[in-house]
Structure formats: structure tokens, C-alpha cells
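> turn this into a model:
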Amino acid sequence: PPQHAPSMAAPGRDGELRRTFPALPAPPPVPAASGASDASAGPRFAATWWGNAWVTALEEGALDAKRLARGRSYAEQGHVDAITVTPGLVLAYVQGSRPRPYRVQVRLRTLDDAGWARFLDAAVERPGHIAALLDKELPQSLADCGVPLLPGPRDLEPHCSCPDRGHPCKHAAALCYQTARLLDADPFVLLLLRGRGERELLDALSRLNAARAARAAQDQEPAPLPGVRATEALAERRLPPLPQPLPVPPHPEQPPV
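All right, here's what the predicted structure looks like:
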């Protein structure tokens, strides 16, 4: 690659809804005893189930296995520069056969407010979900809450400045493979792609979890005792007159009726 190739790296512009990752080194090789098939031979781009789900969506949606293989090779050889992730978009420059790198982007539909509400409700339903997210883990049960967190085979939309109209071209495939490694290390990258930043999500989860704990504590409290308002108890009032005393019985041993 040329020494002064364009780069998407701009850490100074990063914020809640923008994260920039420097160019990744070569991925680790797959152990010889893993029994990988020819289609997945070579370095491993994901070790987690959600990272592999991203790779599966890419490979099952690809229309040309040869372009896919070239993309894997480009990713292995470090042709993908710094990667920028924003809601619904992954961008990077990828070095191809020409001196000037190509500008590549992969789009993914973001979740609407109703989808995020379902995700947050599912996340606070089990205490272990929030702890797992803080440990950079994505529980399978959380991904199966009815919200499409992970992409399907036709959900990734690649765009590249190269003349190749393949779906995806080798440059977009290389970017997708390297993006799988980012998701593998931090599932909040996937959540950012779907539209929400890490701090916003953690704040929302904290509020929902606190409200849920307060409701649970209220349900465990005993029912309040019946009472009278102080203004009613202290109000001036007239009591009815006492009844007339009972007549004296004619004989001491006989009580009144």
C-alpha cells in the first residue's frame, strides 16, 4: 500500500455515536485440530457466537465465493485501514490492486424506538444480562428477545468506490471480515451499528433496573394500616348524648334484660 494512503482515522471526532478503530493486525490462525472446512479455512475472524453470526450473514448473502475469498485474503494481509462505526454505517479505506485505496462502506438498518424499548425491557428482565454486557458479552437469550440485533444474510448493504459491482466486492468483504473482529471484542459496536451508543444504553438500563427494583421492593412491603386523616381526627365535633341508664333490677340476683 502507498505510504500516505487516505484514512478514516479521526479519533478527535469520536463521541457517543462515532467510534474509530485503528487498522487491525493479522487475525490469529485457526488451530489445526479445529476441523475447519475449506470454506472457512484460514485465520479466524471471530471467536464469539455473535461475531460468527456476523460472518455467517456476510458469507450466506454473498453472490460470488471467489470475491469472498479475495476479501478474506485482503483482510488477512492488512489491506483494511482504520474503521469508523456510526449508527447504521461502517466505513474504511481498503487498499486494492490500484495505488489509490477505495472508500468502502457497509450499511445496516438501525432499530426504531419500539425495538429499543423491547431490547431494554429484555435486558433488565434478568440480572445477568447487564453484567454480561459490562463484561463485553452478548447473551444468546438477549439476542433472542424478538429484536433483530444480528444481521441476516441480506441485511448487510455494501458500497465501494471500485468499479466492481459484485455483492459484495472483495474490498467490502474485507471490511466486513475485519468488522466481525470489532464486534467479537465488544458487542457495543453492534449496538452502536443498530443506533444507540454505549453510555446512552447503560444509563437507560440503570434507570430501568432501578425502577424495577423499586417496584419489587414495594410489592414486598406489608399493606398499609387503615387510618384517619389528621384534619378529620382533630376537627371539632359534637358527640351524640349518652343513652339513659338501665333501670335497677328488682332483685340483686337478677340482671337487667
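> can we go C-alpha only for contacts and neighbour counts from here?
Will do.
> and for the residue lying closest to Val80 once chain neighbours are set aside, the neighbour number?
The spatially closest residue to Val80, leaving aside those adjacent along the chain, is Val94, at 4.6 Å (Cα to Cα, 6 or more residues apart in numbering). For Val94, the neighbour count with other Cα atoms under 10 Å is 29.
> one more to put side by side:
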Amino acid sequence: MTARGFPAFAPGRGRRPRTWWATAWNRAWEADALDAGPLRAGRRLATAGHVGPITVSPGRLAAAVHDGDAEQAYDTRIRVAALGDDDWARLAGEVAARAGHQAALLAGQLPRDLAEASGVPLLPGLGELTPECDCPEWDHPCRHAAALCHQVSWLLDTDPTLLLLIRGREARTLVPAGAAAPGADASAPTVAATGDGPASSKRSTEAGTAAAEAYAGALPPLPPGPGPVAGGPTLPLLPPGPDVDVDALRSAVAVAAGRAAALLHTHRGADATPVPTGRDPG
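Have a look, this model is predicted:
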């Protein structure tokens, strides 16, 4: 399973978690703290941008954290107890039973009721989070570990499914194979671009075509135009203008006007007053 890396946050004003999962994460790890002082100091380090790029991997968070001198950064890690196989099986069963949970995970969201419905605690409990830092402090956690945990809550604001990776597995492992992403039409076939036009288009059960390959393919010809509608309404004269093909514009207007007239006549019924028609002078 591949770890995920995130660039360092820039220094800024005090930032509080905005989402439910980020707030719940902070409550969970702060519950293990023995002293509130390092927590406040860690928040100041996080806000000042003293935390380097963060690596999130199964059961482990890591970053270099410093007190103001980046040349003297400390190697800071947070180890989080991973969920067991039985827990993951219950989570997967709950996701498989509810299409809404599948759609949420595919959209990068983490349903708040997933833990309650499955009976699996996603947030780390007491003793399940172990801070490690090579600084000389004895606090649990030290201010450097607290700074890292604060910034992880900012990551969860953007992608709450990272909590699943922190607990041992990626979110996609919970989604049944073949589940459709939100907004996707499951009944529509996937067309693979081969660069030979529509004659070579085919249905595909694969994930799709890479954007670079699709854009490199030859464009198929446009379908033929519908042509003017017989007996369409008389059109006004269209004066010529720069970069305007008057004949093409008149043809398009004639088609639209003719269709509109035909629809209007149909909906008015047989006893309605006939719609005046005439021949297109162009």
C-alpha cells in the first residue's frame, strides 16, 4: 500500500478545523495528552508553518517539525493502532449494503454514521495513538507531535477518507468492485478512443481512456445538418458582417424557425389558426 505525501502548509493565521471529522480527530488525540501546555505550543508551531511535508501511511504519520530553525528540525512520527481484519470486514459489509456510503467514499467523503452503523470505531481511542519524536522533551505528546496532529486535522478537512488510511487501509478497499462514481451513468458504455474515428469505437469494460490518448485521437466528422424545413416561415434579411457567414446563419435560423412553427402548430391542435408560412427568400 502506497503512502501519501502532502506539501507543507504555509504560515498563516490561526486555523481551526472546519469539518466534523477534523474536529473529532482533534478531540481524540488531545484526550491522550497529559498536559495542555504542549498542545497550545503545538498549535502555534502548526500555524507558524514549522511543520514540513506530511507523509500519511497505514498506521503512521510523519513530518519534520522545527521550533523556528528549519536546519534543526526534529523527526516526528505519530503511530496509530490499525484496525483488525474483522473490523475492516464489518466496515466493508456496511458499505456494500448502502449505495449512499459507496457514493460518499468515491466522492472523497466519509459518512459520519459509518462507524456507528458498523460498530467499528474509526477515531483512535485512549492508548491507540503513540507520538514519537527525537527532541529532548518528555511531554506526551511533545509540542512537535502536537503540531503534526493539528495539521493532520487540516488535511482531514479536505479529505476525511485519510482517516481510513491512518487506521490501516485506503478508502477504495471498502467500495465493491464496479460501484459507479457519483454522477456517472452506469448504463452508458465506455468508449475507447483509438484515433480511427467512430467506426473503430467500441464498448469497453476497462476504467476508460487516458486524457492524453483521447485528445490525441482524430476527431470524427460532424453529422450532416438537418437542412431547411419545407414551408418554413419567411425570414428577415440578415445584413452581412465581419467574420459572419450570412448564408450559414440564414440556414440555421430557417431550420430553427421551421421546427418552432411545426411544434407550435402541433400543440395548438387541428382547430387552431394556421401558422403563417412562406418560402425562404434565400
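> and the counterpart of Thr158 of the second structure in the first structure, how far is that from Asp135 of the first structure?
Under the alignment (TM-score structural alignment), Thr158 of the second structure maps onto Ala185 of the first structure. Distance of Ala185 of the first structure to Asp135 of the first structure, computed by Cα to Cα, to the nearest Å: 10 Å.
> who has more neighbours out of those two?
More crowded of Ala185 of the first structure and Asp135, by other Cα under 10 Å: Ala185, with 15 against 11.
> isn't the more buried one right up against Leu138?
No - counting by Cα atoms under 8 Å, Ala185 of the first structure does not reach Leu138; the two are 10.5 Å apart.
> returning to that earlier point: ok, the match of Thr158 of the second structure - contacts?
Residues in contact with Ala185 of the first structure (Cα atoms under 8 Å, 6 or more residues apart in numbering) are Lys136.
> output the contacting helices and strands for the helix or strand containing Asn209 of the first structure.
Element membership for Asn209 of the first structure, per DSSP states H and E: helix 198-220. Under the contact definition 3 or more Cα pairs under 8 Å, 6 or more residues apart in numbering; DSSP states H and E, helix 198-220 of the first structure sits against helix 113-125, helix 188-193.
> for the equivalent of Gly146 of the first structure over in the second structure, grab the count of nearby residues.
Taking TM-score structural alignment, Gly146 of the first structure has Gly119 as its aligned residue in the second structure. By the measure other Cα under 10 Å, the count of residues near Gly119 of the second structure is 13.
> ok, now Val51 of the second structure?
31.
> what lines up with Leu175 of the first structure in the second structure?
Under the alignment (TM-score structural alignment), Leu175 of the first structure maps onto Leu148 of the second structure.
> might you report the residue contacts of Leu61 of the second structure?
Listed by Cα under 8 Å, 6+ apart, the contact set of Leu61 of the second structure reads Ile54, Thr55, Arg77, Ile78, Arg79, Ile166.
> now do the helices in the first structure.
For the first structure, the helices defined by DSSP state H occupy 49-61, 65-76, 113-125, 127-134, 140-143, 170-185, 188-193, 198-220, 230-233.
> can I get the ones you listed in JSON lines with distance to Ala26 of the first structure?
Below are the helices of the first structure laid out as JSON lines (distance: least, Cα to Cα, whole Å):
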{"stretch": "helix 49-61", "distance to Ala26 of the first structure": "17"}
{"stretch": "helix 65-76", "distance to Ala26 of the first structure": "5"}
{"stretch": "helix 113-125", "distance to Ala26 of the first structure": "34"}
{"stretch": "helix 127-134", "distance to Ala26 of the first structure": "26"}
{"stretch": "helix 140-143", "distance to Ala26 of the first structure": "28"}
{"stretch": "helix 170-185", "distance to Ala26 of the first structure": "10"}
{"stretch": "helix 188-193", "distance to Ala26 of the first structure": "20"}
{"stretch": "helix 198-220", "distance to Ala26 of the first structure": "27"}
{"stretch": "helix 230-233", "distance to Ala26 of the first structure": "76"}
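> looking at those helices, which is buried most?
Comparing those by mean neighbour count (mean count of other Cα atoms under 10 Å), helix 170-185 ranks first with a mean of 26.
> which non-adjacent residue is nearest Pro27 of the first structure?
Pro43 (5.7 Å).
> need the counterpart of the one you found in the second structure.
Matched to the second structure by TM-score structural alignment, Pro43 of the first structure sits across from Arg15.
> is it true that its match touches Leu45?
No - using Cα under 8 Å, Arg15 of the second structure is not in contact with Leu45, being 11.6 Å away.
> circling back: just to be sure, which of the contacts of Leu61 of the second structure are found in strands?
Per DSSP state E, strands hold the following members of the contacts of Leu61 of the second structure: Ile54, Thr55, Arg77, Ile78, Arg79.
> what lines up with the fourth one in the first structure?
Right, Ile78 of the second structure. Alignment note (TM-score structural alignment): Ile78 of the second structure maps to Val106 of the first structure.
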